[in-house]
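Novice: Structure of the sequence below:
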Amino acid sequence: MKLVKPFTLGVVAMTALLYACGDGGGDSARKETTSSIPQNEPKKEASFEDQHGDNPDYVQGLALIKDSDCPSCHMAERKIVGPSYAEVASKYENTEENVDLLASRVIKGSVGEWGDVPMPSHPGLSEEDAQQMVKYVLLLRR
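Specialist: Now for the predicted structure:
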């Protein structure tokens, strides 16, 4: 009886193992049909951009805010020095009265609405621009 060399036996074993695991060298064009994303993963909320990106109040207000000093103290969804825009939107309904009230606070400044840190005044900001910025903020209600 002829003995099989250990190296040959190892090669045969590896070939059998690869074939059994699905990589038998046959159909290399076979495609994986399963997704790498778990099916039970909760869906992410749509971004504000997805929800309002075509709304002129959103687009114009965001542009004004980006060109201002607002981002020094505020972010869309996270509190830094002042409240997040989403927190403001949650506290105030999107009404003409609230737009006027908040625009006035942006221009004149305020203190005590969100704690002891005062919001500085912005006297160089026009009422129309302040209202447009507030309209953007109030669209960020979750």
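Novice: From now on I want contacts and neighbour counts done on CA atoms only, so please keep to that.
Specialist: OK.
Novice: give the contact list for Q131.
Specialist: Neighbouring residues of Q131 by CA atoms under 8 Å, 6 or more residues apart in numbering: 99-100, 102-103.
Novice: what's the answer for R105, then?
Specialist: Applying CA under 8 Å, 6+ apart, the residues near R105 are S121.
Novice: Kindly confirm my reading that it is in a strand.
Specialist: No - R105 is assigned helix when assessed by DSSP: H, G, I helix; E, B strand; the rest coil, not a strand.
Novice: Out of the contacts of Q131, list just those in helices.
Specialist: 99-100, 102-103 (DSSP state H).
Novice: Would you format those residues as TSV with neighbour count included?
Specialist: Shown next, in TSV, are these (neighbours: other CA atoms under 10 Å):
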residue	neighbour count
V99	22
D100	17
L102	22
A103	23
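Novice: Please provide the structure for the following sequence as well, for comparison with the first:
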Amino acid sequence: MKTSSWLGGLTVLLGLAAPALAQADQALAQKNACMACHATDKKLVGPAFQDVARKYAAQADAQAYLAKSIKAGGSGKWGPVPMPAQPALSDADTQTLAAWILKDSK
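Specialist: Model (predicted):
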């Protein structure tokens, strides 16, 4: 019984941690001004993160590709307005943002 109680408690804690991590990742996007041009569910200046997630969902290297796009910027993928490069973001932060866009903004 103790093992099942322990596992049940762990499951509850993990269930509570996932939304908190998603909120932390969204806070990272807000802190770095991503939300000035993007929203999770609608196009602003740039595409909705949900649209980005759908476009790259089947791409095996989607997270690495998006992280590179975040860091280097780009143009022509989503219309005429270029996305500015974000060279000040750490590689870890670009990976975190890319993973959040692909998973938690759906």
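Novice: so stretch 64-76 of structure 1 matches what in structure 2?
Specialist: Here stretch 64-76 of structure 1 aligns to structure 2 at residues 28-40, judged by TM-score structural alignment.
Novice: how long is that stretch end to end?
Specialist: 14 Å (CA to CA, to the nearest Å).
Novice: In it, which residues are buried?
Specialist: By 16 or more other CA atoms under 10 Å, the buried positions in stretch 28-40 of structure 2 come out as 28-29, 34-35, 38-40.
Novice: Contacts for it, please.
Specialist: 44-50, 93, 97, 105-106.
Novice: again, only this time at 7 Å
Specialist: Contacts of stretch 28-40 of structure 2 with the rest of the structure, by CA atoms under 7 Å, 6 or more residues apart in numbering, involve 44-50, 97, 105.
Novice: Then stretch 70-83 of structure 2?
Specialist: Contacts to stretch 70-83 of structure 2, defined as CA under 7 Å, 6+ apart, come from residues 47, 84-87, 89, 94.
Novice: let's see it at 6 Å
Specialist: By CA atoms under 6 Å, 6 or more residues apart in numbering, the surrounding residues in contact with stretch 70-83 of structure 2 are 84-87.
Novice: the longest helix in structure 1 is where?
Specialist: In structure 1, assigned by DSSP H, the helix with the most residues is helix 6-20.
Novice: next SSE after that one?
Specialist: helix 48-52 (DSSP states H and E).
Novice: Pull out the buried residues from that next one.
Specialist: For helix 48-52 of structure 1, by 16+ other CA under 10 Å, it's H52.
Novice: go on, stretch 128-142 of structure 1?
Specialist: 129-141.
Novice: corresponding residue for K68 of structure 2 in structure 1?
Specialist: Under the alignment (TM-score structural alignment), K68 of structure 2 pairs with S104 in structure 1.
Novice: what about its match, neighbour count?
Specialist: S104 of structure 1 has 19 neighbours, counted by other CA atoms under 10 Å.
Novice: From D69 of structure 1, how far out is it?
Specialist: S104 of structure 1 sits at a distance of 17 Å from D69 of structure 1 (criterion: CA to CA).
Novice: Lovely, talk soon.
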